[in-house]
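Undergrad: Build the 3D model from these lines:
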Amino acid sequence: MQRAVAHRFGWIALLCTGLLGAADAAGGPRPGPPDPGIDALLQRYDGQVPGAAVLVLHDGQPVFRRGYGLAVVEDGTPVTAQTNFRLASVSKQFTATAILLLAQEGALSLDDRVKRWLPSLPAAADTITLRHLLSHTSGLLDYEDLMPRDATAQVRDLDVLHLLERQDRTLFVPGSRYRYSNSGYALLALVVGQASGQDFATFLRARIFQPLGMAHAVAHQDGVDDVAARAYGYSEIDGRWQRTDQSPTSAVLGDGGIYASLDDLARWDAALYDPRLLGIASLRQAFAPATRTNEPDAPFYGFGWRLNGEAHWHSGESIGFRSVILRYPAHRLSVIILTNRDGPEPYPLALQIAQRWLDTLQ
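TA: From the prediction side, this is the model:
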């Protein structure tokens, strides 16, 4: 373990000295080496269209790192490794980590009833625990289904709580089934605030992003912070790319509100191999099967992670964005794809890219 820790800290030192953030003479990021096979897979993202950022990490090294297409179509801003994309549901692993950090410090317990922290929830939530929220087994109603169909104003995590306060029922007995729940992760963000005495965005910045050197990662709040080197989201409508960056649910932080870049996520990936952030026991909890799912590509769910054999992964999907992080810890291999368009889903691409390395490792 000491050798593994030293190796990962060496990787962070390389990051800090500019391996991932090196600039060429023109002041831009140094592009990754070409790879015709990956370039062919990403062809639809290249050119004057909403783009993608791709990173492959193997044994702590960036073996492929490249941007394709545009972060801002209107002015031709290209995608780079420093471009910050909305992670959508990839954000859930950060929310889960915030809860695990507080649990290992004794500020809360995963078996706490959620009503200990959010007492305004109705009686139907009496038996729901934080563990249920983390593993999508709470039975809470989906807040998206409770919003007016013609809603245009953005809801926030606290608004999700208010929507659920009026619903004295659950979809099933808490703990008895799996059903993916954005509502649960919005409530977890509020629990982080209650247990830590800091708002969720501040906690993430102080306890996760800054310690790991994720300099520009942010749980974005419009009017409160700015997203550096921001990618805007787009949808193809009537054959043209139109900006569709925000929806009424885009301001909810706990289930999908984080922006980050490839370079930030390389630091995040490194921290998942050793106890610099979460202790070993907490890391094991995050990646242990907490519940069986009904999803063929992920038969088990941990805490913010889908689990399929050796693969730990999660995708993110919100208006104008698709993302995925796919990890094979036993092979120290990770593939990260961030895109600023409504489709296609990048998970199949990540599998294809990962297989190129797995074929040589097995």
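
Undergrad: hey, let's count contacts and neighbours off CA atoms from now on
TA: Fine.

Undergrad: Neighbours of residue 145, how many?
TA: Residues contacting residue 145 under the criterion other C-alpha atoms under 10 Å number 9.

Undergrad: hang on, it in a helix?
TA: Yes - counting by DSSP: H, G, I helix; E, B strand; the rest coil, residue 145 falls inside a helix.

Undergrad: Can you tell me how far residue 163 is from residue 148?
TA: 11 Å (C-alpha to C-alpha, to the nearest Å).

Undergrad: run this one through as well so I can compare:
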Amino acid sequence: MFISRNGYFPGGGGAIMELARCRGIAAAIVLFVTGTALASETPTQTQRVQKALDTWLAERSPVEGVTGIAAYVSLGAPGPNIEAFAGKTGRADDDPPVDQNTLFAMGSTSKSFAAAVILKLEAQGLLSIDDPVGKWLPQYPAWGSVSIRRLLDMTSGIPNYSETEFISRSWVEQPKRDLTAEELIAAAYPDGSNNLPVTEGYHYSNTNYILAGLIAAKATGKPYQELVRELVIQPHGLHSTFYSPGTYPPEVIARLAHGYFENTACAEYQPPDCKESWNKPMIGRDVREDSTSWAQAAGGAISNARDVTRWMRAVFEGRVVPPKQQAEWMSMVSTKTGEPITEISEEHPQGFALGLVQGMIPGGPAWFYQGMTLGYRTLYVWYEKDGILIAVQTNSQPNDEANKLSEAAEAIHAAIKAQ
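TA: Modelled structure (predicted):
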């Protein structure tokens, strides 16, 4: 249910309010344009993008509980690149408009950080993605034979800690508690007191990426947080991207939009006939100042749309790791069967790579990912054929059926392509 949205549409793959509370959003609109283009073209194009963003916010605010949205359209060097914003950072009358300084939680889009760290360490000869978990983390013998590759492509069979009652109780009862990676893993580890199902084939589990983060730390003797900074954030100039395994410092929180939890769905490990979610007490809560320690390497980063596009373009253009590791990064399994596939097809319409997803969207196949946390969503779409990468971010987590963030990306793409 949480930070497990690898599908473009709500509920796809691993599963991706009032108007009065959002009053004044239409008045808060900011637009920036960078790069070079013919003067006669740029205003028309950027105006279309802004209109798409304004329209989406006006339509979806009452349904999804959002108050603002940010978008960045990367058209490649030298541009033009379009940055647009609509609405406010929260529901209070005096909350400022969303702008270039506003941050949102990345959710599972930052799983790409973990994949990058592991692959860079492999390129340095410090580990192999075919190493078993037991080589690095012998304290988890039940999963000792699972390879790092199977952690990263979600075929490990390891249960998902973020769908357990333990995590829900932490969110509800101790929202500011900083959990350790070991505590997260313990929520899913078979110890005789739980009966979490072991799966075959593809199954989305955030536990995989917590384990991968611990392996990277063990292989280098450095905290995962330091590795993200050294191998991802600094070399790629991600000046508005932050990663912490616990509570973020005040200066980062000050830039973070308020985030609203609006999801009434039951957790995966609640009974099939569940009538009420463990998370019901959280409905409507602003999670901005809550600890994000429950996410960590599985999706705990914070960023803005500009940095998301800068990072993902570097990933897809092969500028992060050497060619051997790039090929490993893009290798997919079918989300239907968990078996390797070379390309998506009618039989296998979605593939999961190492923290990346490819699937069919309106207009054809594309790489994309929608990361969701308790109060935020970040979606990027790489339209490779057009050379366009779009990132959109907003500040709520609604039920899957209400989640239409993909429509914002589609509308922006249509606005860019319109003649």
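
Undergrad: Can you pick out the residue with more neighbours from residue 163 and residue 148 of structure 1?
TA: For residue 163 of structure 1 versus residue 148, neighbours defined as other C-alpha under 10 Å are more numerous around residue 163 (20 against 8).

Undergrad: any idea what the more buried one aligns with in structure 2?
TA: For residue 163 of structure 1, the aligned position in structure 2 is residue 187, judged by TM-score structural alignment.

Undergrad: Skipping its backbone neighbours, what lies nearest that match in space?
TA: Leaving out its chain neighbours, the residue that sits closest to residue 187 of structure 2 by C-alpha to C-alpha, 6 or more residues apart in numbering is residue 161, at 5.4 Å.

Undergrad: so is residue 55 of structure 1 in a helix, a strand, or just coil?
TA: Quick answer, by three-state DSSP: residue 55 of structure 1 is strand.

Undergrad: What number of residues are in the vicinity of it?
TA: Residue 55 of structure 1: 25 neighbours (other C-alpha under 10 Å).

Undergrad: Residue in structure 2 paired with it?
TA: Taking TM-score structural alignment, the alignment pairs residue 55 of structure 1 with residue 72 from structure 2.

Undergrad: Over to residue 323 of structure 1?
TA: In structure 2, the residue paired with residue 323 of structure 1 is residue 378, using TM-score structural alignment.

Undergrad: For the helix or strand that match falls within, give me the average deviation versus structure 1.
TA: In the assignment (DSSP states H and E), residue 378 of structure 2 maps to strand 377-383. Taken over the aligned residues, the distance from strand 377-383 of structure 2 to structure 1 averages 1.1 Å (mean C-alpha distance after the TM-score superposition for structure 1).

Undergrad: and that strand, what other elements does it pack with?
TA: strand 104-105, helix 305-316, strand 364-372, strand 388-394, helix 405-417 (3 or more C-alpha pairs under 8 Å, 6 or more residues apart in numbering; DSSP states H and E).

Undergrad: ranges for the strands of the stretch 151-300 of structure 1?
TA: For the stretch 151-300 of structure 1, the strands defined by DSSP state E, counting those that start in this stretch occupy 218-219, 234-237, 240-243, 258-260, 291-295, 298-301.

Undergrad: contacting residues around the fourth one?
TA: Translated: strand 258-260 of structure 1. If you take C-alpha atoms under 8 Å, 6 or more residues apart in numbering as the criterion, strand 258-260 of structure 1 is touched by 83-88, 91, 214, 216-220, 227.

Undergrad: equivalent range in structure 2 for that strand?
TA: Going by TM-score structural alignment, strand 258-260 of structure 1 sits over residues 301-303 in structure 2.

Undergrad: circling back: could you rank the contacts of strand 258-260 of structure 1 by neighbour count and give me the top one?
TA: residue 86 (35 neighbours).

Undergrad: Give the aligned equivalent of that one in structure 2.
TA: Checking with TM-score structural alignment, residue 86 of structure 1 has residue 105 as its match.

Undergrad: Just to check, that match is in contact with residue 377?
TA: Yes - the pair residue 105 of structure 2 / residue 377 is scored as a contact, 6.9 Å apart, by C-alpha atoms under 8 Å.
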